[in-house]
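In: sequence plus the predicted model coming up.
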Amino acid sequence: MSGVAEVNTNYLAEMAESTVAVGYKQTEVGLIPEDWEVVPIGSLCTIFGRIGFRGYTKADIVEQDQGVLSISPSNILQGTLDFDHCTYISWSKYHESPEIQIFNGDVLLVKTGSTYGKVGLVSSLEREATLNPQVVVLKKVKCPSPLLSYVMQFELVQNQIEETIVGGAIPTLSQKAVANYLVPIPKKHDEQAAIANALSDVDALISVLEKLISKKQAIKTATMQQLLTGRTRLPQFSLREDGSKKGYEPSELGEIPEDWDAVKMEELAKIQRGASPRPIDNPIWFERNSTVGWLRISDVSKTNKYLTETTQSLSELGIANSRFVAKNNLVMSICATVGKPIITKKDLCIHDGFVVLNGLSVDQDYMYYILKELEDEWGKQGQTGSQMNLNTELINGTHVAIPQNAAEQTAIANILSDMDKEIQALKQRLNKTKSIKQGMMQELLTGRTRLI
């Protein structure tokens, strides 16, 4: 005898049950309220898809006014639908499969391809529609359709999707597997509706914020086009000393204000390309605790205007073999993510995928917005090799419009900076609201928080 008693399994089961909170029960999907039930998705709806003879070919694709909308994975966002880019198929293919004709209240699920698992609730469809073969539809829904949509988006179902996905290059879900996913749900319709309504209210706020951000960004874009070309003048700079209105004059950029100049960028700064130590993967170039960052394209891609952190830092040897850029300098990417400017807020080094504008003779923020205005154009002009890139000759020879009065440069930059701050604040609020929604789903869809 070892002196260690064997624990009775019945005793362990009783102990586990005794830890369950009053009013809750342990189930195969976790702890849920006693008056909820665990059911397969297939008991809440019927799942249909376009398979076999009901698929379609390029010959079935028609112009918008000659057929019906075919909803594809690209039209399905997380929880909603977007119809900016659509495919249309013939009426004959639409009538061939009545069970996959789409109506408001249906729930869509991407079953095939890289975006499998995306879910969309059909709620504002205004024309006839059917399915792409990569999508299935959940119809004849026996609970509020929004609730089923949220359940399908919930991590409990998404985890089951990951467990049942098959295929290598083309991941695929079977409709049978989807129908067998287990989910907890209230038995009372009133509670089902209350949960759906609470989450729908948060989604409505998210939608309002997204539309507001889009509107503010469009206004900013239009404002940049007007102010950075001088087509619209700020009142305090629009008049001559005698009170008459300032005019325009021809330039390499077309007509610009009479007190502005069309200047090549090489006249405004010394534009220098970065340099990389070789071979770049040698650990001797890097030091985790160094205060000098190593700027990567990925760092710039996720940065708005000011760069405060880098993923990697360089050793003294790495710094000596790179191009050092002190903080508060203007840097622009010239490969991969072409033409994106940032203002550095830490000391760092740049490789040859960037240029730095040293000794800038105009307002830095004004120049930042000039570069932002050029970003799309430079993305089209970049030389293509293994990846898109710009050369310094092209940058140096580019003309830009510059107010002669430094105060006007600053005033224009301040207006655009204020607009950026407003947009950024809205984005932060949007992200916070999305986080709140995720927390609400965790609480409401498991019954941890009860609304009724």
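Out: Thanks, I have it.

In: can we go C-alpha only for contacts and neighbour counts from here?
Out: OK.

In: contacts only, for the nearest residue to A336 once chain neighbours are set aside.
Out: Closest residue to A336 apart from its sequence neighbours, by C-alpha to C-alpha, 6 or more residues apart in numbering: M388 at 5.3 Å. Contacts for M388 (C-alpha atoms under 8 Å, 6 or more residues apart in numbering) come out as 335-338, 379, 382.

In: got those residues as JSON lines, with secondary structure and neighbour count columns?
Out: JSON lines is the format used below for the contacts of M388 (DSSP: H, G, I helix; E, B strand; the rest coil; neighbours: other C-alpha atoms under 10 Å):
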{"residue": "C335", "secondary structure": "strand", "neighbour count": "21"}
{"residue": "A336", "secondary structure": "coil", "neighbour count": "19"}
{"residue": "T337", "secondary structure": "coil", "neighbour count": "18"}
{"residue": "V338", "secondary structure": "coil", "neighbour count": "24"}
{"residue": "G379", "secondary structure": "helix", "neighbour count": "19"}
{"residue": "G382", "secondary structure": "coil", "neighbour count": "19"}
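
In: dropping in the other structure now:
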Amino acid sequence: MKPGYKQTEIGKIPEEWEMVRLGEVVNYSKGRKPNIILEKHEKSFEPYLTAESMRTGVFNLWCEIDEDVIKVKSNDIIFIWDGSFSGDVFTGFCGVLASTMVKIDPRQNNLDKKYLFYFLKTKFKLFNSTTTGTSIPHISKSIFTSLKLPLPPLPEQQRIAEVLSTVDSAIKKTAEIITKTQALKKGLMQQLLTRGIGHTKFKQTEIGKIPEEWEVVRLGSVAKKFISGGTPSTSKPEYWNGKIPWMRSAHIKGRFVDWGEKYISEEGFKNSATNLVPGKNILVATRVCIGRVAINKIDIAISQDLTGVVVDKDKVNFEYLYWTLLYFENTMKSWTQGSTIKGVLRNDLQNLKLPLPPLPEQQKIAEILSAVDEKIEAGRKKKEKLEQLKKGLMQDLLTGRVRVKYEA
């Protein structure tokens, strides 16, 4: 065993750490439904906190304070006790607890709230998978109270919490930048795809006002052809795990597709309705996830959920066409037909009317929007890395596997 560590029920921990049961060191108070709940804010009313509101950050319920309710401050720990989110834990909210949650308070001064919060965060799967009750799941009281909590000296708890809070702040700041950049992209799409760059004269058309120099065209007039898809039989293993990339509409996650969701064999390709869409063209979801659009960087076979649009590059810049189709996503969704499987008819897609600037302006518009999109993507990647860093730090710091320096 590594020097300075001892063996416990949950594994090796530092010798100076204690091992306690959660029920020995915390009290919890269950929320109660207030007498009056409103959907608009009134003077002296407080936010009514629900699991959904804390997950989304959208608060649309307000309640009158009475002596029976449980109020929480921003540094309090809120733990979901009932429902499908049982076991989730929050902090940083002020308001009145719903009846499905509890406020958790340390009983003694040797337990830091933030340290406890991060420890409970690591136990969501345990709590959520061991609920009791049939119609509405509830946290198992016995599992909650008997849970073993490794307890470092208070200064070390505080330092661990400080490190994790720093990473959390970086994640929050990155998420805010992503949200602001997404709003910028939405505004730029509206501006650039209807007013263009530097125009002063506009004309009224069937799709609204556009610059005088622009045309209104049907999608079919700027496409060389439309390609349908299909799925090789899943009951024939020889049709799968080949070298031909293949995808469904659910595989569209962003602007580009550069790898296959699955790979099919030559035999699977020949014996199904799937077709290959040449690279640097457009994929449109016309059956499932209707309205999703992507540029395929590679030659790719498609399922029946997708339509491949082979672009006439003498008439339209394929990246500009991507942004324009994305702008008309809701229009495509409004065309859905069918009862069991909804879809967009090929004829409707071909007749979709689009604004068409001259090619040089198309390229400039595409470059501007793509640059903003790349900034969003860079932010997402940074956020993912920070979340992975936090996950690793929680595993290491909350078990004592990695120690932090602190002043005793």
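Out: Looks like it arrived, so ask away. Nothing here was measured: the structure is a model prediction, and the numbers come from that model.

In: rewinding a little: go through the contacts of M388 of the first structure and name the one nearest L69 of the first structure.
Out: The closest of those to L69 of the first structure turns out to be G379 (C-alpha to C-alpha; 32.7 Å).

In: neighbours of the residue mapped onto Q157 of the second structure from the first structure, how many?
Out: For Q157 of the second structure, the aligned position in the first structure is Q192, judged by TM-score structural alignment. For Q192 of the first structure, the count of nearby residues is 22 (other C-alpha atoms under 10 Å).

In: could you do L430 of the first structure as well?
Out: Neighbour tally, L430 of the first structure, other C-alpha under 10 Å: 19.

In: what sits against the equivalent of it over in the second structure?
Out: Aligned counterpart of L430 of the first structure in the second structure: K383 (TM-score structural alignment). Contacts here follow C-alpha under 8 Å, 6+ apart; on that basis K383 of the second structure touches 171, 174-175.

In: repeat that for S251 of the first structure.
Out: By C-alpha under 8 Å, 6+ apart, the contact list for S251 of the first structure reads 261-262.

In: residue in the second structure matching it?
Out: Structural alignment (TM-score structural alignment) places S251 of the first structure against T205 in the second structure.

In: how near is that match to R248 of the second structure?
Out: From T205 of the second structure across to R248 of the second structure, the span is 35 Å (C-alpha to C-alpha, to the nearest Å).

In: same check, this time on E319 of the second structure
Out: For E319 of the second structure, the distance to R248 of the second structure - C-alpha to C-alpha - is 21 Å.

In: same question, I264 of the second structure
Out: For I264 of the second structure relative to R248 of the second structure (C-alpha to C-alpha), the value is 13 Å.

In: isn't I71 of the first structure right up against T87?
Out: Yes. Under the criterion of C-alpha atoms under 8 Å, I71 of the first structure makes contact with T87 at 7.4 Å.

In: so which of these two has more stuff around it?
Out: Each of I71 of the first structure and T87 has its neighbours counted (other C-alpha under 10 Å); I71 has more, 25 against 17.

In: quick one, helices of the second structure?
Out: Ranges of helices in the second structure, per DSSP state H, are 22-25, 51-56, 113-121, 124-129, 141-146, 154-192, 266-270, 318-327, 329-334, 346-350, 359-397.

In: and those helices: which comes nearest K12 of the second structure?
Out: Among the helices of the second structure, helix 359-397 comes nearest to K12 of the second structure, with 11.8 Å by C-alpha to C-alpha.

In: now do the closest one and helix 154-192, the angle between them.
Out: If you take axes from the mean of the first three to the mean of the last three C-alpha atoms, to 10 degrees, helix 359-397 of the second structure sits at 170 degrees to helix 154-192.

In: please point out which parts of helix 359-397 of the second structure sit buried.
Out: Neighbour-count burial for helix 359-397 of the second structure flags 361-363, 365-366, 369-370, 372-373, 376, 379-380, 382-383, 386-387, 390, 393-394, 397 (criterion: 16 or more other C-alpha atoms under 10 Å).

In: could you dump the helices of the second structure into JSON lines and include distance to G242 of the second structure?
Out: Supplementary listing: the helices of the second structure in JSON lines, determined by distance: least, C-alpha to C-alpha, whole Å:
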{"stretch": "helix 22-25", "distance to G242 of the second structure": "53"}
{"stretch": "helix 51-56", "distance to G242 of the second structure": "42"}
{"stretch": "helix 113-121", "distance to G242 of the second structure": "42"}
{"stretch": "helix 124-129", "distance to G242 of the second structure": "37"}
{"stretch": "helix 141-146", "distance to G242 of the second structure": "48"}
{"stretch": "helix 154-192", "distance to G242 of the second structure": "38"}
{"stretch": "helix 266-270", "distance to G242 of the second structure": "7"}
{"stretch": "helix 318-327", "distance to G242 of the second structure": "29"}
{"stretch": "helix 329-334", "distance to G242 of the second structure": "33"}
{"stretch": "helix 346-350", "distance to G242 of the second structure": "30"}
{"stretch": "helix 359-397", "distance to G242 of the second structure": "30"}
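
In: of all those, which one is nearest G230 of the second structure?
Out: Closest approach to G230 of the second structure among the helices of the second structure is made by helix 266-270 (9.2 Å; C-alpha to C-alpha).

In: run through who's touching the closest one.
Out: 232-233, 238-240, 242-244, 275.

In: same question for stretch 389-396 of the first structure.
Out: 264-266, 271-273, 334-336, 338-339, 353, 355, 378, 381-383.

In: now the aligned partner of E18 of the second structure in the first structure: how far from S43 of the first structure?
Out: Using TM-score structural alignment as the criterion, E18 of the second structure maps onto E37 of the first structure. E37 of the first structure is 12 Å from S43 of the first structure, where distance means C-alpha to C-alpha.

In: map A407 of the first structure onto the second structure.
Out: In the second structure, A407 of the first structure lines up with P360, judged by TM-score structural alignment.

In: wait, what's in contact with its match?
Out: Applying C-alpha under 8 Å, 6+ apart to P360 of the second structure gives no contacts.
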